[in-house]
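Chemist: okay, predicted coordinates and the sequence, questions at the end:
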Amino acid sequence: MNAVVIAVIVMLLLSLLRVNVVFSLITGALVGGVVGGLGIEGTIGAFTEGVGGGANVALSYAMLGGFAVAISSTGLPNALVEFVLKYVGKKEDARAKKLSRALILFMILLMACFSQNLIPIHIAFIPLLIPPLLKVLDELQVDRRLVAMVLTFGLVTPYMLLPVGFGQIFHEIIATNITESGLPVEMSQIPKAMLFPAAGMLTGLLVAVFFSYRKPRTYNNPVRPVSVAKSEGYSKTGIIISLVAIVTALAAQLVTESMVFGALAGIVVLYASKAISWSEADRLLTDGMRMMAFIGFVMIAASGFAKVMSATGDVERLVEQAANMIGGNQVLGALLMLIVGLLVTMGIGSSFSTIPIIATIFVPLALELGFSPMATIVLVGTAGALGDAGSPASDSTLGPTSGLNVDGQHNHIWDTCVPTFLHYNIPVIIFGWIAALML
């Protein structure tokens, strides 16, 4: 059996059994490496080489966590909570509560979408926005699984559909790899093709909002999140400095293309303005780094996992095996290509990295099966994006968990990964499959 399939299954089963995700990734990589013929020493060597690739991402998230908690000490979270309560109110009647819930969720959705295209900061906004809102969300009895669904939709769908910000990068990767694999395509074709899987994402979100998680949910004995608990009051000066620090961090990130230096720039502003005292700074930054440490370790382990899978050569072999099974059947071919994309992305946690792996074989296969250029774009783009929602190693699921679990009441696997996997990947496969056969 293919080593990648075995490794992903082991990793997912252990995660579902509530084994820590980091240990699940390491164990899956070890099993997959041995099955793939690397042996114990070869697997450990490949894994050790791969973990370095996740170090920059881990450091980025640690710095962002430190920056988020430092910002919280200025009182900005309390001001945000008061602002939200002012506009959504605290009325007890059911209709007012529903309206308040809808307004807050819509605001979170807008922020998540903007983070991919309009202001490309990806998940950097989550530790700043979500922890302060938990108090309000809990008062309104909002199911945090629904918030995770909204965040993941906003983190994935815009880059799939819109050729701006991270979406431009994703679309360029699709166009470049399809063209290099023998089928010239234009960037302008990709948004039209990706409209179908994006419709699948929207379907999943609507199901979650109106059916799966519409009932109120109570969180017992809540522990106040660290980013809210550090400051009970706020001043106008503190708020202004916080906003200047956030803008500075964003500008530095866009200029340097580094979240590490973006967060550093924001922290420097807080230091220089004395918005945080020197005596408190070390404790605040340490608290913030601790808050985001889980994501960092998962990303490091995921990088090692991906390196082991690559070293076995079974990623390419998986694609080839699927191609051999298809024969000349278009219906089976489209479905298998999408499932292979799902498996690969679930394992490595990156849709951007999946496209180059699958395009080299998917494109010639699609041409052989008689798929049109638009259908081929749908297949490659959808197969690449599948799994980003639902993968324990994806920052599209890790980001929401980092904000929703700061008080220990939101499980990464069962409250983020499983809901997003079921609601998004299934309809995206269906919509992508139908679109490939119709176009």
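Modeler: Here it is on my side, so go on. Numbering: from 1, shown residues only.

Chemist: CA only for contacts and neighbour counts going forward, please
Modeler: OK.

Chemist: contacts only, for residue 71.
Modeler: Listed by Cα atoms under 8 Å, 6 or more residues apart in numbering, the contact partners of residue 71 are 128, 242, 270.

Chemist: before we move on, which element is it in?
Modeler: Per DSSP states H and E, residue 71 falls inside helix 55-72.

Chemist: now, the contacts of residue 71 that are in strands?
Modeler: Among the contacts of residue 71, no member falls in strands (DSSP state E).

Chemist: packing partners for the helix ranked longest in the chain?
Modeler: Longest helix in the chain by number of residues (criterion: DSSP state H): helix 278-312. Where contact means 3 or more Cα pairs under 8 Å, 6 or more residues apart in numbering; DSSP states H and E, helix 278-312 is packed against helix 3-16, helix 21-35, helix 39-51, helix 55-72, helix 330-348, helix 395-404.

Chemist: for comparison:
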Amino acid sequence: MLNAVLISVIVLVVLSLLKVNVIVSLIIAALTAGLLSGISLVETTNMLIDGMGGQAETALSYILLGAFAVTISYSGVTQLLLQNLIRFLKGKKKMIVLVIAGIACLSQNLVPVHIAFIPILIPPLLHLFNKLNVDRRGVATALTFGLKAPYIMLPFGFGFIFHTTIVESMNENGMEISIGETPLATIIPGLGMVVGLFVAVLISYRKDRTYPDSSEDMENVSQDASPDHFSLKHVITIIAIVLALTVQIATDSLVLGALTGIFIMFIGRVIRFHDGDTVVNQGIQMMGMIAFVMLISSGYASILTETGAIEELVAYTTDMIGNNHLMIAIILLLVGLVITMGIGTSFGTIPILAALYVPICAAAGFSPLATAALIGTAGAIGDAGSPVSDSTLGPTAGLNVDGNHHHIWDTCVPTFLHFNIPLFIFGVIAALVL
């Protein structure tokens, strides 16, 4: 089957594994999808550019968050907090990684800032990781776990959006389910991610891994003064963080939240006005890559949807599925893996997946809970490990500040293996037992 979605995703994955730059890989995959759909190269390029606007706000948010993270690092508050953290966790490599996973979990539900905490927390920790010979692949896995597992299992914060999307998409396609029921459906796949996390931390990446000393490289990202006392600029920084979070939640805008934080840091004289160019440049250096990837991935997703390639894949899948519940669950999750790997977002693929899954599951006799489990799992299964997902781009942005962490081999491949495999297995189990 020469399906544009399938072939273009294969192109994206193969090029990424060959260490071709992810932006170049994404553009080639997008052009491949358009050409296979019978669209000219010029039309495909125009469609790609037009579709990039769908992530313009997100891209701007990431740039501003990078600048805000730089201002916070200049204040020294992260170093002050890290002094206590280092004393408490000194020599406890596994505990450090698990604590990071816990902090990441808070970013989805309790304090819904998503990846915004990564450029603030992770770069100052890299020197400590190097001293303890921590394998950064384990840290990447812990971060991706915290960015995904909470919203899959719990309907709070970003989880509320995720679960509401499942409910609304299923209801629109003729299968009734409530927001109170969806956690019962997604808890089993979520437990698969818990298993994957502990396998990564306690088994796969428990051994020492050495990295080049990055202390000189880190001077451009974090001030190494290591403050030993709490001062007024730390108070102002904390106020800036709290107000930035408050504005973000109140306005539902990362852009306004980040601008608020940056503005307060300058007004409070934590950062001098003539250092503005330096702050912005370092923010772009830190988060510019992820911003551009999100822009291009939006254009790629636009090509996949507007050309009808996804509907073609759906129709083909429907024709080949029989009545065996095990085979139906396996095939549906494989289709979800392909679609989500290409688009790179759990939230954006849910409506697409529901349009396919609900009629098939209803005809085969799956319960609403089993159907919700399949939809939720399929939406998440390609997000972990996708080269264009913010769940992988975010960890790489923090861990590769010193140039010692590869996006594909150190983030995408580990998260794909440790989360997509257990998600697949536990998702099939959920579909069969619910």
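Modeler: In hand now; what should we look at? Model, not experiment: these values are computed from the prediction.

Chemist: so what number do they get for TM-score?
Modeler: Laid over one another, the chains give 0.96 as their TM-score (TM-score structural alignment, normalised by the length of the second structure), with 430 aligned residues with a Cα RMSD of 1.3 Å.

Chemist: picking up where we left off before, just the contacts of residue 71 of the first structure now: which is nearest residue 430 of the first structure?
Modeler: Nearest to residue 430 of the first structure among these is residue 128, at 35.3 Å by Cα to Cα.

Chemist: now that closest one: how far from residue 242 of the first structure?
Modeler: 11 Å (Cα to Cα, to the nearest Å).

Chemist: which residue sits closest to the residue nearest the centre of the first structure, ignoring its sequence neighbours?
Modeler: Central residue of the first structure (Cα atoms, centre = their mean): residue 396, 0.7 Å from the mean position. In this structure, residue 396 of the first structure finds its nearest non-sequential neighbour in residue 152, 5.6 Å apart by Cα to Cα, 6 or more residues apart in numbering.

Chemist: got it, and residue 341 of the first structure?
Modeler: The spatially closest residue to residue 341 of the first structure, leaving aside those adjacent along the chain, is residue 383, at 4.2 Å (Cα to Cα, 6+ apart).

Chemist: on average, how far is the helix or strand that the helix holding residue 71 of the first structure is followed by from the matching bit in the second structure?
Modeler: Toward the C-terminus, helix 55-72 of the first structure is succeeded by helix 76-88 as the next helix or strand (DSSP H and E). Following superposition, helix 76-88 of the first structure is found to deviate from the second structure by 2.0 Å on average (mean Cα distance after the TM-score superposition for the first structure).

Chemist: how about helix 76-88 of the first structure: buried residues?
Modeler: Buried positions in helix 76-88 of the first structure, judged by neighbour count with 16 or more other Cα atoms under 10 Å: 76-79, 81, 84, 88.

Chemist: quick one, it and helix 55-72 angle?
Modeler: 70 degrees (axes from the mean of the first three to the mean of the last three Cα atoms, to 10 degrees).

Chemist: for helix 76-88 of the first structure, name the packing helices and strands.
Modeler: For helix 76-88 of the first structure, the packing partners by 3+ Cα pairs under 8 Å, 6+ apart are helix 94-114, helix 126-139, helix 226-229, helix 236-256.

Chemist: select, out of those helices, the one closest to residue 407 of the first structure.
Modeler: helix 226-229 (7.9 Å).

Chemist: average offset of the closest one relative to the second structure?
Modeler: Relative to the second structure, helix 226-229 of the first structure is 4.9 Å off (mean Cα distance after the TM-score superposition for the first structure).

Chemist: got a list of contacts for that helix?
Modeler: 68-69, 72-73, 77-78, 131-132, 287-288, 406-407.

Chemist: what do you get for stretch 28-36 of the second structure?
Modeler: 2-5, 7-9, 11-12, 40-41, 44-45, 48, 299-300, 303-304, 307.

Chemist: ditto for stretch 109-116 of the first structure
Modeler: With contacts defined as Cα under 8 Å, 6+ apart, stretch 109-116 of the first structure is touched by 120-123, 125, 150-155, 157-159, 165-167.

Chemist: what about 10 Å?
Modeler: 103-108, 118-126, 129, 147, 149-160, 162, 164-168 (Cα atoms under 10 Å, 6 or more residues apart in numbering).

Chemist: PyMOL command for the buried members of the residues you listed?
Modeler: Only the buried entries of these go into this PyMOL selection, using 16+ other Cα under 10 Å:
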select buried, resi 104+105+108+119+120+121+122+123+124+125+126+129+147+149+150+151+152+153+154+155+156+157+158+159+160+162+164+165+166+167+168
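
Chemist: now, the contacts of stretch 109-116 of the first structure that are in helices?
Modeler: 103-108, 126, 129, 147, 149-160, 166-168.

Chemist: returning to that earlier point: quick check on the contacts of stretch 28-36 of the second structure: which are buried?
Modeler: Looks like those have 4-5, 7-9, 11-12, 44-45, 48, 299-300, 303-304, 307 buried, using 16+ other Cα under 10 Å.

Chemist: and for the counterpart of residue 330 of the first structure in the second structure, the neighbour number?
Modeler: Counting by TM-score structural alignment, residue 330 of the first structure corresponds to residue 325 in the second structure. Residues lying near residue 325 of the second structure (other Cα atoms under 10 Å) number 17.

Chemist: and for residue 46 of the first structure?
Modeler: With other Cα under 10 Å as criterion, residue 46 of the first structure counts 22.

Chemist: for the one 3 residues further on, same thing?
Modeler: By other Cα under 10 Å, 14 other residues sit near residue 49 of the first structure.

Chemist: which ones are touching it?
Modeler: Contacts of residue 49 of the first structure (Cα under 10 Å, 6+ apart): 43, 303-304, 307-308.

Chemist: and the furthest pair within those?
Modeler: Taking Cα to Cα as the measure, these span a maximum distance of 13.2 Å, between 43 and 303.

Chemist: anything in contact with each of the two?
Modeler: 49, 309.

Chemist: before we move on, back to that, the longest helix of the first structure aligns to what range in the second structure?
Modeler: Counting by TM-score structural alignment, helix 278-312 of the first structure sits on residues 273-307 of the second structure.

Chemist: could you pull out the buried residues of that stretch?
Modeler: Buried, per 16+ other Cα under 10 Å, within stretch 273-307 of the second structure: 279-280, 282-304, 307.

Chemist: nothing else from me, thank you.
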